[in-house]
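Asker: my questions are about this predicted structure, shown below with the sequence.
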Amino acid sequence: MTSDELRQTFLNFFQDRGHKIIPGSSLVPHGDPTLLLTTAGMVQIKPYFLGLEVPPSQRLTSCQKCFRTTDIDSVGDNKHLTFFEMLGNFSVGNYFKREAISWAWEFVTKYLNLSEERLWITIYLDDEEAFAHWREVGVSTERILRFGQKDNFWGPAGDSGPCGPCSEIHYDLGEEFGCNRPDCKPNCDCGRFSEIWNLVFTQYNQDRSGQRTPLPKPNIDTGMGLERTLAAIQGKSSPYETDLFSPLINKVCQLAGKEYGQDENVDRAMRIVTEHGRGIPFLIADGVMPSNEGRGYVLRRILRRASLFGRRLGLDKPFLGEFANVVVEKMKHVYPELITNEALITDVIKTEENKFISTLEIGLALVENLIDDACKEKRDYLKGEEIFRLYDTYGFPKELTAEIAREKGLSIDWEGFQAEMERQRERARAAYNITLAATVGLRGNLSVVKIPSSTNFVGDRTLKHQSTVVVLLPESEWPKNRVDSVSQGQYVGVVLRETPFYGEMGGQVGDTGEIRGKKGRITVTNAVRHTVSGSELVVHQGGVVEGHIFVDDVVEAEVDEHRRLDIARNHTATHLLQAALRQILGSYIQQRGSLVEPERLRFDFPQLLPLSQEEVKKIQQWVNERIRQNLPVKTKIIPYNEAIAEGAIALFEEKYGETVRVV
């Protein structure tokens, strides 16, 4: 059975048992701040388990691409992977342990034809229900082992979310791969037993404090590692020997002019290059760009680690772009985003690899000097301040320094490194606080104000609206509580029950205008949004230019129409500019930020190289041609899925509801 056959057989098996096949999601988790990258198939199922969204079916199945950063340093052995595919079946309040266990056993023994003599089961310590169901399908008592929370309690994926006890299926590779200890069994770290399928009985939701509460209905979340299972089916001791990896290993052999399987040090370097080189195109295809933080740093880190170990194989010139072409060719029929973004993938890799080669030359020489100094001083570690200087001044990754040092038998003074990092943060904080002190205003005061409810925005229908004053915050009272009235000459913040004023958000500046009452008038110079205790407020900032304004006054709020139209024109222009960039530079262009003001606009997007004069000219011509066409601006409210199907562009970091407003 090949990797393609395993993938399809799994999905078909569960489709035949009433499951709806759903497409896997991006490696960049959609609207989930608790996760850096998608780590399991259940990530996109999480809202269904929590009752936040209605699933398309109570029974679901998928093949999900995943990336786990915890295993980066372990990659190089025969089993650890950062990027992998997870086959999963899910029940959202439908079936539970009996069906999950019965189907899992049927699939591995009848459809994959794995020998029952090589299969072992692990369960949570006191999960008698799971034990009984495994016995029902014919697993002998001695092959069902009990483990504690470390091994058999799963989740959450991130620092909060669904979790529960789990039961795992382990495949015995054979005594020749074991430690020869008489007590060797599943979860032994010798590598003899390979966990191929984890059945999670999701019964709880865990909050960020670690508190668990029962879910409204228990759910099933299973994950079968495609690569490990494939190795078991094909009779291999490692995923790297399967049809999924063999063309990739062969490419590294061709590039390096070496054979796999002759020298363990060479083999380890080849596995690192192959594994990281496989994950890199998938990250880029899903919108991750190299950077010094977050998921961008994960990409940069594995790319540089692959480059370092490529050098150990004699690959001194950039090679990962050529390797990526083999990955795309191997996987494009399953993940079409690879072929769609192939040019971007190659460009990003070449640019980043070229940039790192010069850093690598300097960094390796400096690390060798530090190692020599440590040996002369008879130290068995590298000093934290030295590692920090390499990292901060030369941009040499601390993880690579640690890896090189470890090969020489030296450790790292991580406490010293963290102390230097903290000193740098303190310097940055001090500079930030100086700026912050000058800009604290109405936003700071709101945290101590009791807010009745969110502001109702009506500015998409009218620019003049009668409303009621809810909160008054005079500048002279900062940071004290709100007051009941303000008078001429005071600078204030006003919260209304409803408002036509658009509050500053998403890069668009706030509206200006007037608030008029029977006894006073306020000139509004800005409107800002602020969230307090779950209430989404629009705070109108301005000065009382006439009389008095009281809480509970009925007032007329009017937006400066000419300024609003100027802002609207520039907002529309950002949409045109994004379309032009995607048309001329490529569909990989994604908005990372923007500024929309009456007089100007700014559009932020990641780009590897500066735009050429010719590209700038083409972009300007494209936008101006559309402006001259005087096309109408149309908006509509439609379901999110329908909007995406029509080609609407969603931002990775935004969380969207079931319906969205499309321009």
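Answerer: Perfect, I can see it now.

Asker: please count neighbours and contacts with C-alpha atoms only from this point.
Answerer: OK.

Asker: tell me the contacts of the closest residue to Leu112 other than its chain neighbours?
Answerer: Excluding the flanking residues, the one nearest Leu112 by Cα to Cα, 6 or more residues apart in numbering is Ile233, at 6.8 Å. The contact partners of Ile233, taken as Cα atoms under 8 Å, 6 or more residues apart in numbering, are Met1, Leu112, Asn113, Leu114.

Asker: cool, Arg300 as well?
Answerer: Residues in contact with Arg300 (Cα under 8 Å, 6+ apart) are Pro290, Ser291, Asn292, Glu352.

Asker: okay, and the last one sits in which element?
Answerer: Which is Glu352. Using DSSP states H and E, Glu352 sits in helix 342-376.

Asker: in the stretch 151-300 of the chain, what residue spans correspond to strands?
Answerer: Per DSSP state E, counting those that start in this stretch, the stretch 151-300 of the chain carries strands over the ranges 153-154, 161-172, 193-206, 212-225.

Asker: okay, these in JSON lines with mean neighbour count and distance to Asp566 next?
Answerer: Below are those laid out as JSON lines (neighbours: other Cα atoms under 10 Å; distance: least, Cα to Cα, whole Å):
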{"stretch": "strand 153-154", "mean neighbour count": "20", "distance to Asp566": "53"}
{"stretch": "strand 161-172", "mean neighbour count": "24", "distance to Asp566": "44"}
{"stretch": "strand 193-206", "mean neighbour count": "23", "distance to Asp566": "48"}
{"stretch": "strand 212-225", "mean neighbour count": "20", "distance to Asp566": "50"}
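
Asker: try this one side by side with the last:
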Amino acid sequence: MNAQELRSKYVEFFKSKAHAQIQGKSLLPDNDPTVLFTTAGMHPLVPYLLGEPHPAGNRLVDYQKCIRTGDIDSVGDPSHLTFFEMLGNWSLGDYFKDGAIRMSFEFLTSAEWLGIPVEKLGVTVFEGDDTVPRDDESAAIWKALGIPESRISYLPRADNWWGPAGTTGPCGPDSEMFYDIGKEPCGPKCGPGCSCGKWLEIWNDVFMQYNKAADGSYEPLARKCVDTGMGIERTVTILNGKKSVYDTEIFAPIIAAVEKVSGYTYGSDPEKDKSVRIICDHVRTATFILGDPKAVSPSNVGAGYVLRRLIRRAVRHGHKLGIEDRQILSPIAAVVVEKFKGPYPELEENWKYIKTELDSEEEKFLETLQKGEHEFEKLLPNLIKDPRKIMSGRMAFKLYDTYGFPIELTDELAQEQGLKVNREEFDEAFKKHQELSRAGSEQIFKGGLVDQGEISTKYHTATHLLHKALRMILGDHVAQKGSNITAERMRFDFSHGSPMSPEEVQKVQDIVNEQIQRDLQVTMKVMNLDDAKALGAMALFGEKYESQVKVYSIGDFSTEVCGGPHVEHTGTMGKFRIQKEQSSSAGVRRIRAVLE
């Protein structure tokens, strides 16, 4: 079974169980300052898991593009990826453990669907602790379906508990499904969840059963929800009896593209094979980031920095395959677009931008490498004179930190001259650098729920007022390109080709404050998307919408398709002040503002 068949079967199965198919969302989440990218299928659905009604109903199914960069250094092994696709189904206060587990079991084992033999399946459930009892309910359902006690592992919170993302909020046990690849057990306690490689996780059902209170206690939720997730790449690997995600049809054409541009035949050398896998993963991820409707460009901060790092790492591994004097990324990206344009048409729509940005960034990095080599050559005469023939780690780190020159290339150049780099000293300097970086971005990478607090709700409503005010002053070409909200401020990106004048900034600020002073009522209606457009409702640039949408009106001032949350009256919002208007990227401006 290939990825497209799995995607289709999953959606078809859950639609047959009365689930509405919804659209997957952008890789760049709105109004969640805790993460740079959408990290799981549930991420865009958080407001609905927390109680907001979904216009498509209370049983949902979709496929979602996701990025996780925490394991970037493990990419290149058989299973780690930075970009992956997640299949998911949700119950928003409808069915719970019995319904979710039975549907999961049917989809996995029924001959009509995946047809996995029952004896190949094992599961894990929460073992319980001092605050929450063992999840015997889930275990009993699995046993009734034919999973014996010997293939049910009871595991602690670290393995089988989800949330809350903050200190309080919805959370609960989960039950994970594993496939036995047939390896011998590593010992008498080897069961589902063991990390020896015998058991591969394929699906996870999360049961949002409790609310964690401020005093640390757990209260049962009145409205229980289910969130599930199945990774497409890993499941396709298992269904086809492959040892690695890179051995599947998902990656075959991308590997072939790397072979074509490099002249290297995959499978010839383990170290070079690893470089091929890194190039495949990183170019695929970069293509999806650049092809997203809310695309960012490579930069030195946030999501743009992750993108830059992926591109440069791919170029560096191209060097390891012997490609040094030409650009290779966009021909590989073209194959990624061709492979994925069916489920993700935005890739083909944005191909020109993808190619331009990849070519430009690759060219810049090749220049960086030339500068680094030039700096290395300037250091060389003194290094050769040194009888120890050792280049200090401090010097190597300066090449990395100041010129972006990779340590691996410094190593190679040093070896060619009969020198050694003090890697211990370099690693120490690098570690210190990482710690400083991490301290500054801890909140960003923490991951978690969108803040539904009162101040965030005010800022979210302010983005609607700002959007309309900008269109009034600058013109109808203005469209929202993204926003980011924290408890302290809001950031709003919009399409506009030139800097705003101080007078324009003042006019926009005055219009927003006027609407706040008018104390306009905010109302919401669920309607057909075509009706919303006919009504003149603005919709977020590049967003994918269901056929039924929520339309928020702020008095007679603005009407916009949006998921919420919003204040009930604008008079509660305080005073709006624009702190800064600046460039965000080509053709996109950025406003930072506060409510006082």
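Answerer: Perfect, thanks for sending it. Fair warning: this is a prediction, and the values are worked out from it, not measured in the lab.

Asker: what's the TM-score for these two chains?
Answerer: Superposed pair, TM-score by TM-score structural alignment, normalised by the length of structure 2: 0.69. Supporting alignment: 481 aligned residues with a Cα RMSD of 4.5 Å.

Asker: sorry, back to before: how far away is the residue nearest to Leu112 of structure 1 from Ile362 of structure 1?
Answerer: Using Cα to Cα, to the nearest Å, one gets 46 Å for the distance from Ile233 of structure 1 to Ile362 of structure 1.

Asker: now the helices for the stretch 251-400 of structure 1?
Answerer: 264-285, 294-312, 320-331, 337-340, 342-376, 384-394, 398-407 (DSSP state H, counting those that start in this stretch).

Asker: pick the most deeply packed of those helices.
Answerer: Of the helices of the stretch 251-400 of structure 1, the one with the most neighbours on average (mean count of other Cα atoms under 10 Å) is helix 264-285, at a mean of 23.

Asker: list the helices and strands it packs on?
Answerer: strand 83-91, helix 246-256, helix 294-312, helix 320-331, helix 337-340, helix 342-376 (3 or more Cα pairs under 8 Å, 6 or more residues apart in numbering; DSSP states H and E).

Asker: can you tell me what sits against the shortest one?
Answerer: The contact list for helix 337-340 of structure 1 (Cα under 8 Å, 6+ apart) reads Pro281, Phe282, Ala285, Asp286, Val328, Met331, Lys332.

Asker: could I get those as a markdown table with distance to Glu259 of structure 1?
Answerer: Listed next are the contacts of helix 337-340 of structure 1 as a markdown table, based on distance: Cα to Cα, whole Å:
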| residue | distance to Glu259 of structure 1 |
| --- | --- |
| Pro281 | 25 |
| Phe282 | 27 |
| Ala285 | 31 |
| Asp286 | 33 |
| Val328 | 23 |
| Met331 | 24 |
| Lys332 | 27 |
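
Asker: about what we covered before: and the contacts of Ile233 of structure 1, which are buried?
Answerer: With neighbours counted using 16 or more other Cα atoms under 10 Å, the contacts of Ile233 of structure 1 contain these buried positions: Leu112, Leu114.

Asker: doesn't Ile506 of structure 2 fall inside a strand?
Answerer: Let me fix one detail, which is that residue 506 of structure 2 is Gln and not Ile. No - Gln506 of structure 2: not assigned to a strand; according to DSSP: H, G, I helix; E, B strand; the rest coil it is helix.

Asker: and it, how many neighbours?
Answerer: Neighbours of Gln506 of structure 2 under the rule other Cα atoms under 10 Å: 13.

Asker: any idea how far it is from Ile578 of structure 2?
Answerer: Taken as Cα to Cα, the span from Gln506 of structure 2 to Ile578 of structure 2 is 8 Å.

Asker: got it, and Asp281 of structure 2?
Answerer: Note on Asp281 of structure 2: its distance to Ile578 of structure 2, by Cα to Cα, is 40 Å.

Asker: and for Arg438 of structure 2?
Answerer: Plainly put, Arg438 of structure 2 is 29 Å away from Ile578 of structure 2 if you go by Cα to Cα.

Asker: got it, and Leu36 of structure 2?
Answerer: Distance check for Leu36 of structure 2 against Ile578 of structure 2: by Cα to Cα, it reads 24 Å.

Asker: so if I had to pick from those two, which one is more boxed in?
Answerer: Legend: neighbour count by other Cα under 10 Å for Leu36 of structure 2 and Ile578, higher for Leu36 (22 against 17).

Asker: could you say which helix or strand holds the more buried one?
Answerer: According to DSSP H and E, Leu36 of structure 2 maps onto no helix or strand at all.

Asker: give me every residue that touches the closest residue in space to it that isn't next to it in sequence.
Answerer: Nearest residue to Leu36 of structure 2, sequence neighbours excluded (Cα to Cα, 6+ apart): Ala303, at 5.5 Å. The contact partners of Ala303 of structure 2, taken as Cα under 8 Å, 6+ apart, are Leu36, Phe37, Val296.

Asker: make a markdown table out of the contacts of Ile233 of structure 1 and add secondary structure.
Answerer: Below are these laid out as a markdown table (three-state DSSP):
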| residue | secondary structure |
| --- | --- |
| Met1 | coil |
| Leu112 | coil |
| Asn113 | coil |
| Leu114 | coil |
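
Asker: in TSV, list the contacts of Ile233 of structure 1 along with distance to Arg208 of structure 1.
Answerer: Below are the contacts of Ile233 of structure 1 laid out as TSV (distance: Cα to Cα, whole Å):
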residue	distance to Arg208 of structure 1
Met1	42
Leu112	39
Asn113	42
Leu114	40
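
Asker: out of the contacts of Ile233 of structure 1, who's nearest Pro397 of structure 1?
Answerer: Taking Cα to Cα as the measure, Pro397 of structure 1 sits nearest to Met1 out of the contacts of Ile233 of structure 1, at 40.6 Å.
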